[in-house]
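Visitor: Just need the structure, nothing else, for what follows:
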Amino acid sequence: MSLGGSIILVAVGAILAFATDWHMKGVNLDLVGWILMIVGLIGVFVFRSVGRRRGVPPNHTTVIEDGPERRY
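Guide: Below is the predicted model:
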């Protein structure tokens, strides 16, 4: 899940939890909103932790010369 998707989940969850006044039979929209917000926040934290790992520079290629015909 990307950062944008996580933020959208948090925003939709907040709208369902705080800004709606709908009542659906068998569905608690407040609870659905809270669940979406929690999942969105988990997505933000996972994205941040993965993003920190990607900040590490990649391994450099090592060139080994062993005689005139062998190069790696």
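Visitor: From here on, just use CA atoms for contacts and neighbour counts.
Guide: Will do.
Visitor: quick one: the helices in the protein?
Guide: Per DSSP state H, the chain carries helices over the ranges 3-14, 29-54.
Visitor: among the ones you listed, which is nearest Thr20?
Guide: Set against Thr20 and scored by CA to CA, these come closest in helix 29-54, at 8.2 Å.
Visitor: Name the residues of stretch 43-56 that come out as buried.
Guide: Gly43, Val44, Val46 (16 or more other CA atoms under 10 Å).
Visitor: Pretty sure Leu41 sits against Ile8.
Guide: No. Using CA atoms under 8 Å, Leu41 makes no contact with Ile8, being 10.3 Å away.
Visitor: check contacts around the closest residue to Gly33 other than its chain neighbours.
Guide: In this structure, Gly33 finds its nearest non-sequential neighbour in Gly13, 3.7 Å apart by CA to CA, 6 or more residues apart in numbering. Gly13 makes contacts with Val32, Gly33, Trp34, Ile35, Leu36, Met37, as judged by CA atoms under 8 Å, 6 or more residues apart in numbering.
Visitor: Let's compare: structure for the following, please.
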Amino acid sequence: MGIGIGILLLVIGLILVLDAITLPDSVTDVIDAQMIGWICVIVGALSLVLVVVMNQQRSKTRHIEERREG
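Guide: Alright, predicted model coming up:
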């Protein structure tokens, strides 16, 4: 997951948690929007943390070129 997907999940989750939009009754009968919202918030936050950690590890990686004659 990239940083864009993490931010998108975070925004969608916050919209669902804060009831910024009202979902139709046919949807709310099937799913709990707040629970789905919290799941999206958690997954989005974890995604952002993983992206930061992975990018930091990439910047610390060194490449050594070895030449052998023979």
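Visitor: possible to save the helices of structure 1 as JSON lines with distance to Asp21 of structure 1?
Guide: Converted to JSON lines, these look like this (distance: least, CA to CA, whole Å):
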{"stretch": "helix 3-14", "distance to Asp21 of structure 1": "13"}
{"stretch": "helix 29-54", "distance to Asp21 of structure 1": "9"}
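Visitor: Let me know which of those helices is the nearest to His60 of structure 1.
Guide: Comparing the helices of structure 1 against His60 of structure 1 with CA to CA, the closest turns out to be helix 29-54 (15.1 Å).
Visitor: Quick one: list the elements packing against that closest one.
Guide: With contacts defined as 3 or more CA pairs under 8 Å, 6 or more residues apart in numbering; DSSP states H and E, helix 29-54 of structure 1 has these neighbours: helix 3-14.
Visitor: related to what we said a few turns ago, tell me which of the contacts of Gly13 of structure 1 is nearest to Lys25 of structure 1?
Guide: Closest approach between these and Lys25 of structure 1, by CA to CA: Val32, at 13.5 Å.
Visitor: can you list the residues that contact stretch 51-61 of structure 2?
Guide: Residues outside stretch 51-61 of structure 2 that contact it (CA under 8 Å, 6+ apart): Met1, Gly2, Ile3.
Visitor: re earlier: now tabulate the buried residues of stretch 43-56 of structure 1 in CSV and tack on distance to Phe18 of structure 1.
Guide: Below are the buried residues of stretch 43-56 of structure 1 laid out as CSV (distance: CA to CA, whole Å):
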residue, distance to Phe18 of structure 1
Gly43, 21
Val44, 21
Val46, 25
